[in-house]
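[1] Sequence plus the predicted model coming up.
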Amino acid sequence: MFQVLKNQSPARIFSLGFALIILLGSALLMLPISVNEGVDLNYMDALYTSTSAVCVTGLIAVDTADTFTVFGRTVVALLIQIGGLGVTVVGAGIILAIGKKINLKGRRLIKEAMNLDSGKGMIRFIKGVLLTTFVFELLGAVLSFVVFVQDYPAWQALGISVFHAVAAFNNSGFDILGGLQNLIPYQDNILLNLVTCGLIIFGGIGFLVIKDIWDCKFRFKKLHMHAKVVITVSLFLIAAGTILIKLTENITWLGAFFNSVSARTAGFSTFPLGKFSNAGLIVLTVLMFIGASPGSTGGGIKTSTLFVLMQGVKSAATNKSSAAFHYSVPADSLKKATVITILAAGTVCLGTYLMSVFEPQLNLMDILFEVTSAFGTVGLSTGITPGLSVPSKLLSVLIMFIGRLGPLTIASVWYFADEQQVRYPEGNIAIG
């Protein structure tokens, strides 16, 4: 088997790794020790929960706290952690922890998984990723504990705080408060809202950007182009989302800010989305589709993809070359961004169509929102997830899997060949 894997492309190995972790997670969640007494958990819901956790989504068919024991919730938290960091990075961390060296094949996998330009300094980068994750999650757990200990016994509050920090930094909207309430009871708690948003933002901008910020001592002018793009687009989307949500919904500015941040792939909610207007749901849908940034714990087409597309539009409209932050935008980036966006839009459209066939009783906006949430690995829902049929849940599982790995990665799993050496003469096509 190892010889077979050795000859496979990185994309296939990633996909297989995630699939195996999902299946293992679903099996662990089906164990009697994982399920609360008196709860009848079917395998479809266990598979759905495992997929949602590994793909750091947060969509739930059953309530995590009401269904699973402490052991089951620990399994869910571990699946979220593995899914957020990536199977390859977690595996590399284990190899380093036991004192082994990572071979060239492993280095290539890590390079592909983390969107690194080269393999230089890779081991140091992996150690930095693990340390960064530990620091952010520890700080998040401590600050969250200050809030939760006011409502729960100390040990229970500690468990909730650790779970929440892991879920928030890995941009997964799972909660263990029970009753399918998510963070609605804490919609006015400023500390928990800001701590959660901080974890989501740093988890969503990506480890490359966090490293660049640290190396450049928080000086924006010193940052590389990628970091500048990610930070600029992220701040713009958060601000625009906050204003638009506040204009369309009767919620507080804190609630609008939280939902704008969370919709970018985290999936926590402090207000019931089933009561949102269609205008508000459209804003959230767009934010979910765009998602986080490359090399992060989030999904979507990514902020840098949106930036490159906008630069391409600007270049076509003005007949000037694409440039930003005193750098030219690589031509290949526009081609890749266009392909990713088309594949992503195609996945969402096809998924919405199929779920509409499976669930004719549901309205189109709720279905579009659900499918986009699954693709963007967000976890937000208008409340229709638990009532979905088995075909719809299987469809959602597939879409979450595609969203976590990326549509381009999935496409290359199916077929990928070396660049053609023989080319046909260019033809003429009228555009626009």
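    Received it, and whenever you're ready, just let me know what you need.
[2] When you work out contacts or count neighbours from here on, use the C-alpha atoms and nothing else.
    Noted.
[3] What residues of the host helix or strand of residue 232 count as buried?
    For residue 232, the host element (DSSP states H and E) is helix 225-248. Under the neighbour-count criterion of 16 or more other Cα atoms under 10 Å, helix 225-248 has 226-231, 233-234, 237-238, 240-242, 244-246, 248 buried.
[4] which residues sit against that helix?
    205, 208-209, 212-213, 220, 252-253, 256-261, 277, 279-280, 283-284, 287, 292-293, 303-304, 307, 325, 327 (Cα atoms under 8 Å, 6 or more residues apart in numbering).
[5] quick one, strands of this structure?
    Assigned by DSSP state E, the chain shows strands spanning 323-324, 327-328.
[6] mind checking how far the first one is from the chain centre?
    Relative to the mean C-alpha coordinate of its chain, strand 323-324 is positioned 27 Å out (Cα atoms, centre = their mean, to the nearest Å).
[7] ok, which stretches of the stretch 201-350 of the chain are helices?
    With DSSP state H, counting those that start in this stretch as the criterion, the stretch 201-350 of the chain has helices at 207-215, 225-248, 253-262, 278-290, 303-318, 331-358.
[8] which one of these is the most hemmed in?
    helix 253-262 (a mean of 24; mean count of other Cα atoms under 10 Å).
[9] Which strands or helices does that helix pack on?
    Helices and strands touching helix 253-262, by 3 or more Cα pairs under 8 Å, 6 or more residues apart in numbering; DSSP states H and E, are helix 190-205, helix 225-248, helix 278-290.
[10] Please compare the first structure with the one that follows:
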Amino acid sequence: MELNVFEKLKRNPPLILGISFACLILIGALLLTLPLASANGKSVGFVNALFTSSSASCVTGLVVANTKETWSFFGKLVILFCIQVGGLGTMTLLCLIYLFLKRRIGLSERIILKEQLNTHTLTGIVRLIRALCLFTLVIEGMGAILLSLRLIPSYGLKLGIGYSIFHSISAFCNAGFDLFGNSLVSFQSDPYVNLIIMALIMVGGLGFQVYIDIYEEKSFKKLSLHSKMVIETSLALVFFGGLAILLLEGANPATLGNKSFLDKTLMSFFQSVTARTAGYNSIAIEDMTPKASMVMVFLMFIGGSSGSTAGGLKTSTFMVILLTVLASIRGQEDVVWHKRKIGQGTIRMAFVMFFICVFLVLMTTFLLVVFEDGKNSFDLFYEAVSAFATVGLTRNITSGLSTASKLVISLTMFLGRVGPTTVALGLGRKSKKQRIHYAEGNIYIG
């Protein structure tokens, strides 16, 4: 007897996750289309609303118009709602609604939550959701309080509190939306604001499983292999990324050239952190040198960590691929990290993810080149990587994109948020046992 559509969906959690994000984007787009959402009382049009909703829901930060000037208070609330739900995950919101209504969370919902949170067990999944939401509330609350100490004196009590809450949520969720009108350029030499935003970005980008592991183990040595890999890789990328930007961009008068050494260092490391899918910028991205811009592309493509609010290839995936390549060069059979062997299934999935991500970036770039004839190809490539990795940095071309390109970028942001993981999970499912085994053939590589 054939399963109905609903039953088929229940048996395909990755597909449900994709549909739930699509619904969030559509709802946000419809609300942002309303004249009430616009600062001038006129609808921005469905395509612009869809683009903005996609960017907020997929915690990207690319915008077709200045957020501060374009949207009304209602519109900004819609954007903030999409950021928060998109950062935590749509199924997390559903779970919270179930808990609020005191409804039982069934097995199918628990399986979907497991897929979304990237956990390996259903045990304690509801307790994990509660801890996740409490952790998010505490971190965002602390960020808002700390930011308000600086923003209230500058913008007054009402705006200062509102700006603090908005930017704390946006930074923690790695969204990159701002209400200052120029991202963090106005605060480029302010270590207080920069360090708070950087801390929120890094905490949001490590992944909730890492913090649960830290809370339970209390010692780095006892952490899981995944947590160790995420922490060490993240710190290494921030350090070497910041150092590379400082060295390659330090003499550029359009960005860092006229700054003091301390300001250069702060701004370089801020860009290194924010390139890990956050999307804030304290310098003009379009004025950066090609060398430093390629460093940014590299950092954007890798992104944050699995199970976090960040996008991209993911730090653990990147590290598994790097370790595999190094092991192959050295002629080693096993891929080892911290005296632990990495399984062949994990390695295979890492390369599948890498292929999907590269293909998506190249296809997006190709379509943008087709639709944006005359625009700089590197700028379009930068935009494609930023959209895929849900970063939100741009070389100042987003607002001038055609309708077709806006739709392409919207789709890329959606796929970047849920697509690679969804596809990988689908491919990683156990299929029926292969009954026929064929003779091995030789293929020459390289």
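    Done, it's in. Bear in mind the structure is a predicted one, so any value in this text is a computation, not a measurement.
[11] Can you name the residues that contact residue 201 of the first structure?
    Residue 201 of the first structure touches 169, 261, counting by Cα under 8 Å, 6+ apart.
[12] Hmm, I typed the wrong one, I wanted residue 253 of the first structure.
    Counting by Cα under 8 Å, 6+ apart, residue 253 of the first structure has contacts 242, 246.
[13] Give me the aligned partner of it over in the second structure.
    Aligned counterpart of residue 253 of the first structure in the second structure: residue 265 (TM-score structural alignment).
[14] Repeat that for residue 23 of the first structure.
    Aligning on TM-score structural alignment places residue 23 of the first structure opposite residue 26 in the second structure.
[15] Next, work out how far apart the residue nearest to that match when sequence neighbours are not counted and residue 411 of the second structure are.
    Closest residue in space to residue 26 of the second structure, ignoring its immediate chain neighbours: residue 50 at 7.0 Å, by Cα to Cα, 6 or more residues apart in numbering. Separation of residue 50 of the second structure from residue 411 of the second structure (Cα to Cα, to the nearest Å): 10 Å.
[16] the more surrounded of these two?
    Ranked by neighbour count (other Cα atoms under 10 Å), residue 50 of the second structure and residue 411 place residue 50 first, with 24 against 20.
[17] Residue 395 of the second structure pairs with which position in the first structure?
    Matched across to the first structure, residue 395 of the second structure falls on residue 382, judged by TM-score structural alignment.
[18] Would you check that its match makes contact with residue 271?
    No - contact criterion Cα atoms under 8 Å: residue 382 of the first structure and residue 271 do not qualify, at 10.5 Å.
[19] tell me the contacts of residue 18 of the first structure?
    If you count contacts by Cα under 8 Å, 6+ apart, residue 18 of the first structure has them with 54, 83, 87.
[20] Please apply the same query to residue 37 of the second structure.
    By Cα under 8 Å, 6+ apart, the residues touching residue 37 of the second structure are 31, 43, 71, 72, 73, 74, 75, 76.
[21] Distance check, the equivalent of the last one over in the first structure against residue 220 of the first structure.
    Read it as residue 76 of the second structure. In the first structure, residue 76 of the second structure lines up with residue 73, judged by TM-score structural alignment. As defined by Cα to Cα, residue 73 of the first structure lies at a distance of 40 Å from residue 220 of the first structure.
[22] So for these two, which sits in the more crowded spot?
    Comparing residue 73 of the first structure with residue 220 by other Cα under 10 Å, the one with more neighbours is residue 73, at 22 against 13.
[23] Give the burial count for residue 189 of the first structure, as a bare number.
    Each residue near residue 189 of the first structure was counted by other Cα under 10 Å, and the total is 14.
[24] What is the equivalent residue in the second structure for it?
    Correspondence of residue 189 of the first structure to the second structure, assessed by TM-score structural alignment: residue 190.
[25] Grab the most central residue of the first structure for me.
    Compute the mean C-alpha point of the first structure, and by Cα atoms, centre = their mean the closest residue is residue 298, 2.5 Å away.
[26] my read: it touches residue 56, true?
    Yes - with contact defined as Cα under 8 Å, residue 298 of the first structure counts as touching residue 56 (7.4 Å).
[27] what touches both of these two?
    By the contact definition Cα under 8 Å, 6+ apart, residue 298 of the first structure and residue 56 are jointly contacted by 84, 170, 171, 377, 378, 404.
[28] quick one: residue 366 of the second structure and residue 416 of the second structure, what's the gap?
    Counting by Cα to Cα - residue 366 of the second structure and residue 416 of the second structure are separated by 16 Å.
[29] My error: substitute residue 202 of the second structure in the last question.
    For residue 202 of the second structure relative to residue 416 of the second structure (Cα to Cα), the value is 19 Å.
[30] still on that earlier bit, export the helices and strands packed on helix 253-262 of the first structure as CSV, with columns for distance to residue 129 of the first structure.
    Output for these, formatted as CSV (distance: least, Cα to Cα, whole Å):
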stretch, distance to residue 129 of the first structure
helix 190-205, 11
helix 225-248, 16
helix 278-290, 24
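[31] Rebuild the contacts of residue 18 of the first structure as TSV, extending it with neighbour count and distance to residue 113 of the first structure.
    Formatted as TSV, these follow (neighbours: other Cα atoms under 10 Å; distance: Cα to Cα, whole Å):
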residue	neighbour count	distance to residue 113 of the first structure
54	31	15
83	28	12
87	24	9
